[in-house]
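>>> Here is a sequence with its predicted model. Questions after.
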Amino acid sequence: MPIAPITGKLRKTLITDIAIAFGLGIGGGYAYWYGIHVPVDQKRENFYAKLAREKQQKQCMINNNVSMQESIMSKNDTNTISQK
């Protein structure tokens, strides 16, 4: 009894290897993207948003102080004029 030739084994193995490689590659890509990249990116965005908020608050405080000083100076000017 002769052994039947094995046909199509190379093609089946090649297709299986390619399918596994694509599956693992896509799975690894998703794991990296959503497990590492997105959280780091969100952390960076939160940092810069906080920095912008603090800068804006500081600028508002400076503007308020300048306007308060201007109003005080204008009151002093009117008092000086009225005293003369």
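Yep, it's here. Treat the numbers as computed from the prediction; the structure is a model and nothing was measured.

>>> only C-alpha atoms for contact and neighbour calcs from this point on.
Will do.

>>> which helix in the chain runs the most residues?
Counting residues, the longest helix in the chain under DSSP state H turns out to be helix 38-83.

>>> for it, the distance to its chain's centre please.
How far helix 38-83 lies from its chain's middle: 26 Å, per CA atoms, centre = their mean, to the nearest Å.

>>> again with stretch 77-84
56 Å.

>>> how near is Asp17 to Leu10?
Asp17 sits at a distance of 10 Å from Leu10 (criterion: CA to CA, to the nearest Å).

>>> next one: Val66
As defined by CA to CA, Val66 lies at a distance of 81 Å from Leu10.

>>> cool, Met73 as well?
In terms of CA to CA, Met73 sits 91 Å off from Leu10.

>>> related to what we said a few turns ago, name the helices or strands packed onto the longest helix of the chain?
Using 3 or more CA pairs under 8 Å, 6 or more residues apart in numbering; DSSP states H and E, no helix or strand is in contact with helix 38-83.

>>> try this one side by side with the last:
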Amino acid sequence: MAIKPITGMLRNRLIVNLSVALGVGVVFGELFWRGYHLPRTVARDNYYKALEEKRAERAGV
């Protein structure tokens, strides 16, 4: 037998691919959440808070 049989390569490759995919997914998910979602949510909440304060001011409450 001149060439060694390839054993376990598929399993190792699968584990590496899944680990990398999950790691990259988590990193980019976190970047999206903290870099885009949270700032936009805070900006939206501040806008509606200011709008509500103006409305309450006009109503005399």
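Perfect, I can see it now. Since the structure is predicted, the reported quantities are computational estimates derived from the model, not experimental observations.

>>> Secondary structure element holding the residue nearest to the spatial centre of the second structure?
Centroid-nearest residue in the second structure: Gly29, 1.9 Å away (criterion: CA atoms, centre = their mean). With secondary structure defined by DSSP states H and E, Gly29 of the second structure is part of helix 9-32.

>>> what about that helix, how far off from the first structure?
Taken over the aligned residues, the distance from helix 9-32 of the second structure to the first structure averages 0.8 Å (mean CA distance after the TM-score superposition for the first structure).

>>> ok, Trp33 of the first structure - how many residues close by?
13 (other CA atoms under 10 Å).

>>> Quick one: map it onto the second structure.
Structural alignment (TM-score structural alignment) places Trp33 of the first structure against Trp33 in the second structure.

>>> From Lys4 of the second structure, how far out is its match?
48 Å.

>>> swap in Arg11 of the second structure?
Taken as CA to CA, the span from Arg11 of the second structure to Lys4 of the second structure is 17 Å.

>>> ditto for Arg13 of the second structure
Taking CA to CA, one finds Arg13 of the second structure at 18 Å from Lys4 of the second structure.

>>> more crowded one of these two?
Arg13 (11 against 6).

>>> What are the neighbouring residues in contact with that one?
Shown in contact with Arg13 of the second structure (CA atoms under 8 Å, 6 or more residues apart in numbering): no residues.

>>> what do you get if the cut-off is 10 Å, keeping everything else the same?
Arg13 of the second structure sits next to Ser19 when contact means CA atoms under 10 Å, 6 or more residues apart in numbering.

>>> residue in the first structure matching it?
Match for Arg13 of the second structure (TM-score structural alignment): Thr13.
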